[in-house]
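Novice: No sequence on hand, only this structure:
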């Protein structure tokens, strides 16, 4: 392969910088008599694909010189190129751009962006009342987009990297007492067809998308196991793969959960028999009355309605996602090892679990100290 240093031009017009430690491939094309360079490609194939896309833009007069391109125009192109991202992630990045990023810095030429513009964006989001976590996420997306621009020689430096990274002050969401949560689940069992989703969130710690994508074939009733291996895209009827290998996991379930799932299967089988050919059988545990995927918004609405009817007045209101936190909190308070909790939740590392639930550790430390004294008592 030709190197950048040698100056030799391979037949496909893709070059390789043999001295680069990563992303060594690059290319050049002529635009209006000027040589345009794009760098930072991991493989020759990626560079070749990007070169072909750029030539297509030129043929359609869609090419915008980097010096004239606004950040908004660049961001849209960058997002379209991120074909390795999951559907939900792309949807989220688009939402960030439309709601928060574009109104503040979308109109600014990317070559004119300064650290002050990024600081204005952060301040604007805080003034809108966005939480620390949301501000940090938007900043991270902008930083990633500008990083890609640097790698492709559109920018010399990433101005977002010259701004102090937003810090997140973790706020502990109040969780319902275990007895109260248990009673509410008991009282509301027959209230909604989507009650089973809330029950599974508490008993397994699964995410709402994982619950919507759960199929009967994923459940081993004899051994009491659930295989989590797919996600249902929000408000669609389409499956997607899980983000990480740790997300793909096996969760042990209790005999009570097994029996509750068997009851759920009987209900689904009855609906299937009644509708016959009209039933769209996708083998889903949580589904509509016609067998199609349960919409996440309907599950959340059902859970909110359950709380309105069955929650005690002095107990805090829980988001559906808080049921996953309740699962982890109950296990940790029982003394279950954090590694086991981390595996059940599908966290990428045990460190993430410990950071998320660090507020429970002092309680565990006290229990450990008392237990140690019981074993080694000098009195």
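Specialist: Great, that's in hand. Note that this is a predicted model, so its numbers are computed, not measured.
Novice: okay, CA-based contacts and neighbour counts for the rest of this
Specialist: Noted.
Novice: surely residue 286 meets residue 293?
Specialist: Yes - contact between residue 286 and residue 293 holds when scored by C-alpha atoms under 8 Å: they sit 7.3 Å apart.
Novice: where do the contact lists of these two overlap?
Specialist: Overlap of the contact sets of residue 286 and residue 293 (by C-alpha atoms under 8 Å, 6 or more residues apart in numbering) consists of residue 212.
Novice: for comparison:
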């Protein structure tokens, strides 16, 4: 600890030093008091605050963002997620500037930023910007950099973009049956069977592409999901999203019948020199690597047109599976475990209020009112 220094005018000066919680640099600053006791008390308070995570030096947005990204994100999330975070934060840094003090970002100027972005970006894009920034500020609160999160309670909107082709994010039961039936009747190819597996399981596209034949237990109707294919970098199988634990799901026997048909077609194609030799991965292209998400989505687009269903991307199978399981009145913990999510994420992003769910809940409501003698 520093010793108070008596000045010529009789006052006492102290220079407490502590390590900055963001940059790791040693920080020192002088302050003068009437007595040595006051000087020591000030130093003790500064050191105590620093040990508790509070800094007397203003932390800038640019420095904290770098600190947050390196410490809390890069070790745990995929490269594509990091790329998305960097795009989101580029907008924030442009608006606030990297030199903006973190504690000077208020609810008012934060809301102004969201309102500004909403003039030129879609609701979904503004939502991801908000989610990213709010997450960073939550960590800043936990670290004692700021006292409260200005992002809490913020509202946002966005421009409605006219799509070249209509698109939906979830299928109702009617469209699900139409599309699945159309896919089953389509000519054999890797994308066809990839879509069938997603339709039954709601797997993420990376998990699907990372499936190997060793993970398929046809006799017990189980699939082990313990990795995903890094289709952004083509570096092979990697850990699951957010380093979640592997999960084993039990699926209907008919899916394994389809996989058996696929295996037979694949082997026949190999012998006929139509495709490259067999691979450990289920869904491979001519280069011996797993097919791309783009290939699956192009196949889906074509099949949607033929089935007369508003187009979807592969991720819609995931939302559809979550919504169908809710319609079947399955337990939320089971649904979350099956899809590899938390119950909170499932409820917030995946279960959608389709017409099927509305009708089911209206029926339940009327039955309750009738049982109570109200109607």
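Specialist: Received it, and whenever you're ready, just let me know what you need. Note that the coordinates shown come from a computational prediction; the quantities given were computed from them, not determined experimentally.
Novice: Which residues are in contact with the alignment partner in structure 1 of residue 225 of structure 2?
Specialist: Applying TM-score structural alignment, one finds that residue 225 of structure 2 aligns to residue 228 in structure 1. By C-alpha under 8 Å, 6+ apart, the contact set of residue 228 of structure 1 is 210, 214, 218, 247-251.
Novice: which of those residues has the most neighbours?
Specialist: residue 214 (25 neighbours; other C-alpha atoms under 10 Å).
Novice: What's the match for that one in structure 2?
Specialist: When structure 2 is aligned by TM-score structural alignment, residue 214 of structure 1 is paired with residue 211.
Novice: pretty sure its match is touching residue 289, no?
Specialist: No - checked against C-alpha under 8 Å, the pair residue 211 of structure 2 and residue 289 is beyond contact range at 11.9 Å.
Novice: Show me whatever sits in contact with both of the two.
Specialist: By C-alpha under 8 Å, 6+ apart, residue 211 of structure 2 and residue 289 have these common neighbours: residue 281.
Novice: Hmm, residue 104 and residue 72 of structure 1 touching each other?
Specialist: No - counting by C-alpha under 8 Å, residue 72 of structure 1 sits too far from residue 104 to count as a contact (9.9 Å).
Novice: the more surrounded of the two?
Specialist: residue 72 (21 against 18).
Novice: Can you tell me the closest non-neighbouring residue to the more buried one?
Specialist: Distances taken as C-alpha to C-alpha, 6 or more residues apart in numbering put residue 106 closest to residue 72 of structure 1, at 4.0 Å, once the chain neighbours are dropped.
Novice: quick one: contacts for the one you found?
Specialist: Per C-alpha under 8 Å, 6+ apart, neighbours of residue 106 of structure 1: 70-73.
Novice: List buried members of the residues you listed by neighbour count.
Specialist: Neighbour counting by 16 or more other C-alpha atoms under 10 Å classes 70-73 among these as buried.
Novice: Redo those residues as TSV? Include secondary structure and distance to residue 169 of structure 1.
Specialist: Below are these laid out as TSV (DSSP: H, G, I helix; E, B strand; the rest coil; distance: C-alpha to C-alpha, whole Å):
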residue	secondary structure	distance to residue 169 of structure 1
70	strand	33
71	helix	29
72	helix	30
73	helix	33
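Novice: State whether residue 197 of structure 1 is indeed within a helix.
Specialist: Yes - counting by DSSP: H, G, I helix; E, B strand; the rest coil, residue 197 of structure 1 is part of a helix.
Novice: Tell me who's in contact with the counterpart of it in structure 2.
Specialist: Matched by TM-score structural alignment, residue 197 of structure 1 corresponds to residue 194 in structure 2. With contacts defined as C-alpha under 8 Å, 6+ apart, residue 194 of structure 2 is in contact with 208, 283, 296.
Novice: From residue 74 of structure 2, how far off is the spatially most central residue of structure 2?
Specialist: With distances taken as C-alpha atoms, centre = their mean, the residue of structure 2 nearest its centroid is residue 81 (7.6 Å). The span separating residue 81 of structure 2 from residue 74 of structure 2 equals 9 Å under the rule C-alpha to C-alpha, to the nearest Å.
Novice: how about stretch 294-304 of structure 1, aligned to which bit of structure 2?
Specialist: With TM-score structural alignment applied, stretch 294-304 of structure 1 matches the range 291-301 in structure 2.
Novice: which other residues reach that stretch?
Specialist: Under C-alpha under 8 Å, 6+ apart, the answer for stretch 291-301 of structure 2 is 190-192, 194-195, 205, 209, 231, 283-285, 311-314.
Novice: quick one: which of those residues is nearest to residue 25 of structure 2?
Specialist: Checking the contacts of stretch 291-301 of structure 2 against residue 25 of structure 2 by C-alpha to C-alpha gives residue 231 as the nearest, at 38.9 Å.
Novice: Does that closest one belong to a helix, a strand or coil?
Specialist: Three-state call for residue 231 of structure 2 (three-state DSSP): coil.
Novice: Hmm, residue 206 and it touching each other?
Specialist: Yes - between residue 231 of structure 2 and residue 206 there is a contact at 7.1 Å, judged by C-alpha under 8 Å.
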